[in-house]
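**Student:** here is my input; please provide its structure:
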Amino acid sequence: MTWSHRDGRWPTDGLSYGADYNPEQWSPDVWRDDVRLMREAGVNLVSLGIFSWGLVEIADGEFDWDWMDEIVDLLGENGIAIDLATPTAAPPGWLLFEHPEFRPVDHDMQPHWPGARLGWCPSNLVFRSYATRIARAVAERYGERDHVVMWHVGNEFGGGNARCYCDVSAAAFRRWLRDKYGSLEALNDAWGSAFWGHSYRDFEHILPPRGDDSKNPSLVLDFDRFSSDELLQHYLAERAVLKEITPELPVTTNFMVGAEADVVDYARWAPHMDVVANDHYTRSPDPLPQQDVAFSGDRMRPMTTERRPWLLLEHSTSGVNWQLRNRAKDPGELIRNSLSHIAHGADGVLFFQWRASRGGAEQFHSAMVPHAGEDTRVFREVCALGGHLRALAPVQGSRAPQARVGILFDDEAGWALAKGVKPNNAIAYGRIVRDWHRAFWRRNLSIDVLPPWNDFSGYEVLVLPALFLVDDDTARRVTEFADAGGTVIVGMASGIVDANNQVRLGGYPGAFRALLGAWSEEILPLQQGDRFRLDNGWTGTEWTEHVRIDDAEVLAQYSGGPLDGLPAVTSRTVGDGGRALYVSAALDADSIDALVETLAATGWSSPVAEGVETLERESAHERFTFFINHGTADVSVPATGEELLTGQAVDGSLELLAGEVRVVRSPLALRP
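**Tutor:** Take a look at the predicted model:
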């Protein structure tokens, strides 16, 4: 089999399947066993060389390619394509010793010590020159190999160096500010820097937000934006080298998109990716890890162009090693997680890593080949998953149809909410967004978790959960969406500050006061352990507001406490049958679920069976319906077509065992 991306295809024939492969940890006799097991498992793509810099460039300008040549050849001989990394995530020891000045520095001006990953300052041009040099060396040596099908720049940008506060970064920050504002007058106005008399008279006086005392929130937010941009500039520098040498090969890097605000602003990075890729790991204490998988996929889709497929570059076969207590996945969970990512729009699933390490910082991280070897449950499930992905080859290239619900999610809004002093500094942005996602997800409603600058057309509902920072353009387009007949739900803590992180005056939420016909004059945070109750039985904690009505209907009001009888949830009819709801209180997940239930009269769907998630992908002529049974009971679901994993014909009803996934192919014109 020959592998080539020179015709512009997806990096692999059919769905991609594999892992990070780190053969440098093993002897060549193990490599032969690796490729045998890869072929048995159905692996067709590995990410190679991610942490190999110090093993190929053994001293400054001195290269040893022999072992890399051997493994690249061995993979090609066995029909396994390579997503080849620029190994810049982990600088070699000799480079860190010769240039300690590019180590990142924390907010207390303490340099990071060598020994971890991403031990470099994104603004340091000395490091960038070495990084682009090794990227060029790798591209020139391997870029013409037909089975090298994609470039993987670095690894998990921002995972260890999201913010650097050193003097080099400070100088770069000042240049960034000059480019953004043009003048000190504009900067002082945008930051409201007259407070505490901190108006700037010279750009050279501006420093990053060092230390842990209270800083101007506008400065902090701009430093977060700058930090994301600096990492992006480094990515683009490596990308430019790769595109110069192999313009036809796609270039990507692995995001870390989840429910919390990200370490960098991946949604703004996405246009620079030829293939948008993600790493996703569930958390051990999470009571609904299957919803976290769905949430991640629902965020990834809107980052792509025209809802094109994306790639999962890392997840785990079982337990990870970096949480307090690392839960092993239940039998079948590996397969359910993987096929859920496919159902949510991925055209490939890869793991970290291929073979579990004997030593090093991640020696107890699960892998496709466990420490116990191939005669294990995990490896048997790995092989079963490979067979499933081969059977699902027709799905490759299909796309999810237009979602009905859009949930606005913005890293900048999350940063602004999380940092600086707020009425309640315990608000968790990601938890709030997931509570709203859960209410729609459990009803099998198609959801996009989208950046606020995306097009809103085609959605029926827009939800703004804790969208603390809202620029004028977003506020205008949300209003236009409601005026055109859509339903908008504005959640607590939304629309409070503008793009400069300054409070919008005239009552909260200032960005949407006119749309909602309601506003609050004061925020009343609850103390730890306190709860509120509304007159319809809904409850919550953390956040309440003193709401006043201009032109809205009261759906629920406070019962008891200092806000007794005052509005908590309001609704206003606007435009051409549109509706704008204001949920000013921090409802708990069950109450959000009850609120969404009140909107179900519009004809929204319900689960086909309790615990069963149903998703669709479509090609030009076919529909692929995924049924994922997260429950513990066998169920029967309505379906008609061909079930791809078993090859059986389905005529009206499909038996779905507990924990099982089934995928039914049908003509596009035929509803399942």
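**Student:** for the rest of this, base every contact and every neighbour count on C-alpha atoms.
**Tutor:** Noted.
**Student:** residue contacts, the closest residue to Arg239 other than its chain neighbours?
**Tutor:** Across the structure, with C-alpha to C-alpha, 6 or more residues apart in numbering as the measure, the residue nearest Arg239 apart from its sequence neighbours is Val251 (6.8 Å). Remark: with contacts taken as C-alpha atoms under 8 Å, 6 or more residues apart in numbering, Val251 is in contact with 150-153, 239, 242, 273-275.
**Student:** rerun that using 10 Å as the cut-off
**Tutor:** Val251 makes contacts with 83-85, 149-153, 238-240, 242-243, 272-276, as judged by C-alpha atoms under 10 Å, 6 or more residues apart in numbering.
**Student:** which of those are buried?
**Tutor:** Burial by neighbour count, 16 or more other C-alpha atoms under 10 Å: within the contacts of Val251 this picks out 83-85, 149-153, 238-240, 242, 273-276.
**Student:** take those and keep only those in helices.
**Tutor:** Among the buried ones among the contacts of Val251, the members falling in helices (DSSP state H) are 238-240, 242.
**Student:** in TSV, list these along with distance to Ala59.
**Tutor:** Formatted as TSV, the entries for those read as follows, by distance: C-alpha to C-alpha, whole Å:
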residue	distance to Ala59
Glu238	21
Arg239	24
Ala240	25
Leu242	22
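**Student:** secondary structure class for Leu312?
**Tutor:** When the structure is reduced to helix, strand and coil (DSSP: H, G, I helix; E, B strand; the rest coil), Leu312 reads as strand.
**Student:** that one contacts His280, correct?
**Tutor:** Yes. With contact defined as C-alpha atoms under 10 Å, Leu312 reaches His280; the gap is 7.5 Å.
**Student:** what about these two, which has more around it?
**Tutor:** Neighbour totals were compared for Leu312 and His280, and Leu312 leads with 27 against 21 (other C-alpha atoms under 10 Å).
**Student:** and this one, please, so the two structures can be compared:
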Amino acid sequence: MLAKNWPLPGKIAYGGDYNPEQWPREVWDEDVALMREAGVNFVSVGIFSWGLLETAEGVYDFAWLDELLDLLHAHGIAVDLATPSVSPPAWFFAAYPQARAVDKNGVPMGFGSRGMASHASAEYREAIVRMADQLARRYGQHPAVVLWHVHNEYGVPVAEDFSDAAVASWQSWLRARYGTLEALNAAWGTAFWGQHYAQWEHVVAPAATPTTVNPAMKLDWGRFTDDQLRECFRLEREAIRAHAEQPVTTNFMAHQSWNTDLWKWAREVDIVSDDHYLWSPDPEAHVALALSADLTRSVAGGRPWMLMEHSTSAVNWQGHNIAKRPGEMQRNALTHLGRGADAILFFQWRASRSGAEKFHSAMLPHAGPTSRVFREVTELGGRLAQLGELQGSRVSADVAVLYDWESLWAQDLEWRPSDELQFRERMRTYYERLWRDGVPVDFAHPGDDLSGYRLVVAPASYLLTQAHAENLTHYVSCGGTLLVSCFAAAVDEHDAVHPGGFGAPLQDALGVTVEEYLPIRTGEQVAVSFDAAELETSVWAEDLVLSGAEVCGTYRGGPADGAPAITRHQHGEGAGWYVSTALGLEALAPVFRAVYDEAGLAADGPVPGTYPDGFEVMTRHGEDAAYTIAVNHREEPVALKARGTDLFTQRPVDGELTIAAGGTAVVRLDNTHDR
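**Tutor:** The predicted structure is shown next:
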């Protein structure tokens, strides 16, 4: 099941960003020798090299890159060649100061960082196309180049731009979207606060204002910003495709950057790739890692994807940059692999001595090749070399979690009933409940075909269009089980409350609507009585109006004391569950058990909760075999139930394999029954 266009067929790609321009030429030879020792077979080159490739406007120096690509190819190391559009050189901004990005206060961004250019600037767009064209003409047939890498982390650090060029593009974008000012005024509700527009030229960008900006305007601004970034990507991609046939990608930041709608972006790339970094304040950061990996695989449509960047140890840009402990790097890498990644790559190969990221970890750290980190890098490279047969295999799931970036943008705008009810928090809590129960999940858009899933979970669907609500209702009527969290279907695509009130579009599926939102005061004691248990809750309650649903849980205390809190509604052949409060991770456990039973998830395969908390078990399915990937985050060994072959030791596994504390394993399963 080798993936079409996969740059290294039959292999797990291993390596990372390589920035040899930071080092004397003699260091390059040491680098490639150590890469071979570490098992590196793939590197990304040129991401921040514009100033060295185009030394003045129209003046190019490719000699050093020629030599580098030849050197890497001679040592069997494939190249992901980047376009350096994320960091235009000093001469560009000196020649075109109007191409700088401008913040919401009207201040132009200065040179000396990265991501400083206005993506709406005609001069910037002409320059990036010219550079992409030059690179593709020269290297489109180079045997080392197996993938093209456009830009770097679109939307980071700058996505929004309030320059004159951006405002002009914004006005054109709105004309194309709405056609008439009457339609724009209606969509934005400009009758409120006297914001009516009579001329297109008067439609400003949502920059700094005395108080909160029109939320419908800001929601469209998020869509516009995303479209501007994607237009720039397409310009470079097409310049490359004019001269080269290798696949083209750009590195996403699933669930870590919120400016890009990855459902749309995934349709533009040949291979989906993602960067992921642990968030140090999170003691369970490996759960967020799993969430991002599942989300990346899902936007890739289940196809093989690339972990383009992660760190061997600490990063440098957080308040407390916590070093990874022994074995943690391998656990992180194997979790990505288990959730569908066919490339395990790092930022970066050799640690930088200078610049903003000199304290960022690397495959070859400042301590050199005798360091623990490099020993672990080499061990991981050896292990991944044993796993080439996994390339192209896929993950399957019976549960889908709904994720919509437009709902994220809308829910996190100002002046909501409670600042404490956030998209990311609800998404993480619901996902983590599934993760701790050992339930494999895909993510899905609310407009997707959901018929292949037994259970669909909607943790944060504040914005839900009428069409998407009808899709969910159809899913339930055809026999699906739907679990919806609070504050759902509150507004439409314009951030306007639906006709009929809060939750109205899901009334048929859930058998309830919401009369009023009832945020809970800090410190107020509230619980939900559910299935003979008292579930503590906080932050949020709702005054539900029943229209056919049965009450499964009741508020105890707080503003909705005695009223329905959790409901179930039979609709057609399926059922819709609604949880009208912000239950925490442990309080959700009995609710999910009831929903699993409703969806038939406990009847087939491993029952949720088969393994102890912190023992992560994933399965990938190929044409001829299936593979279990086990990652033990616990401080004691755990027995994995499997029959097959341990691919790290090549020893048979006859029913059980002990995974050491902090350890990992990959087992090729014997037969379809074990899959």
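**Student:** TM-score for this pair?
**Tutor:** Overall, the chain-to-chain superposition scores 0.96 on the TM-score scale (TM-score structural alignment, normalised by the length of structure 1); 663 aligned residues with a C-alpha RMSD of 1.6 Å.
**Student:** and for Leu53 of structure 2, the neighbour number?
**Tutor:** 21.
**Student:** trace it over to structure 1, please.
**Tutor:** Residue correspondence to structure 1 (TM-score structural alignment): Leu53 of structure 2 is matched to Val56.
**Student:** is its match in contact with Ile134, as I believe?
**Tutor:** Yes. In this structure Val56 of structure 1 lies within contact range of Ile134 using C-alpha under 10 Å: 9.2 Å.
**Student:** what is in contact with those two at once?
**Tutor:** Going by C-alpha under 10 Å, 6+ apart, residues that sit against Val56 of structure 1 and also against Ile134 are 63, 87.
**Student:** on that earlier part again, narrow the buried ones among the contacts of Val251 of structure 1 to those in strands?
**Tutor:** 83-85, 149-153 (DSSP state E).
**Student:** quick one: which two of those residues are the most distant?
**Tutor:** The span of those, defined through C-alpha to C-alpha, is set by Val149 and Val153 at 13.3 Å.
**Student:** common neighbours of these two, please.
**Tutor:** Both Val149 of structure 1 and Val153 are contacted by 83-84, 251, under the criterion C-alpha under 10 Å, 6+ apart.
**Student:** mind giving me TSV with the residues you listed and columns for distance to Asn536 of structure 1?
**Tutor:** TSV is the format used below for those (distance: C-alpha to C-alpha, whole Å):
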residue	distance to Asn536 of structure 1
Asp83	55
Leu84	57
Val251	53
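**Student:** looking at the residues you listed, spot the one nearest Ile71 of structure 1.
**Tutor:** Of all the shared contacts of Val149 and Val153 of structure 1, Leu84 has the smallest distance to Ile71 of structure 1: 11.9 Å, by C-alpha to C-alpha.
**Student:** which residues does that closest one contact?
**Tutor:** Each residue near Leu84 of structure 1 by C-alpha under 10 Å, 6+ apart is listed here: 46-50, 72, 138-139, 142-143, 147-153, 251.
**Student:** next: Phe409 of structure 1.
**Tutor:** Contacts of Phe409 of structure 1 were listed using C-alpha under 10 Å, 6+ apart, and they are 259-261, 267, 299, 429-430, 433, 448-452, 463-467.
**Student:** tell me the centre residue of structure 2?
**Tutor:** Here the mean C-alpha position of structure 2 is nearest to the C-alpha of Ala254 (C-alpha atoms, centre = their mean), at a distance of 1.3 Å.
**Student:** what residue in structure 1 is paired with that one?
**Tutor:** Using TM-score structural alignment, Ala254 of structure 2 pairs with Val257 in structure 1.
**Student:** and that match, how far from Val168 of structure 1?
**Tutor:** Computed as C-alpha to C-alpha, to the nearest Å, the Val257 of structure 1 to Val168 of structure 1 distance reads 28 Å.
**Student:** Glu30 is in contact with Trp23 of structure 2, correct?
**Tutor:** No. With contacts defined as C-alpha under 10 Å, Trp23 of structure 2 does not count as touching Glu30, sitting 11.0 Å away.
**Student:** what about the strands in the stretch 301-450 of structure 2?
**Tutor:** Applying DSSP state E, counting those that start in this stretch to the stretch 301-450 of structure 2 gives strands spanning 305-309, 341-346, 399-402, 441-444.
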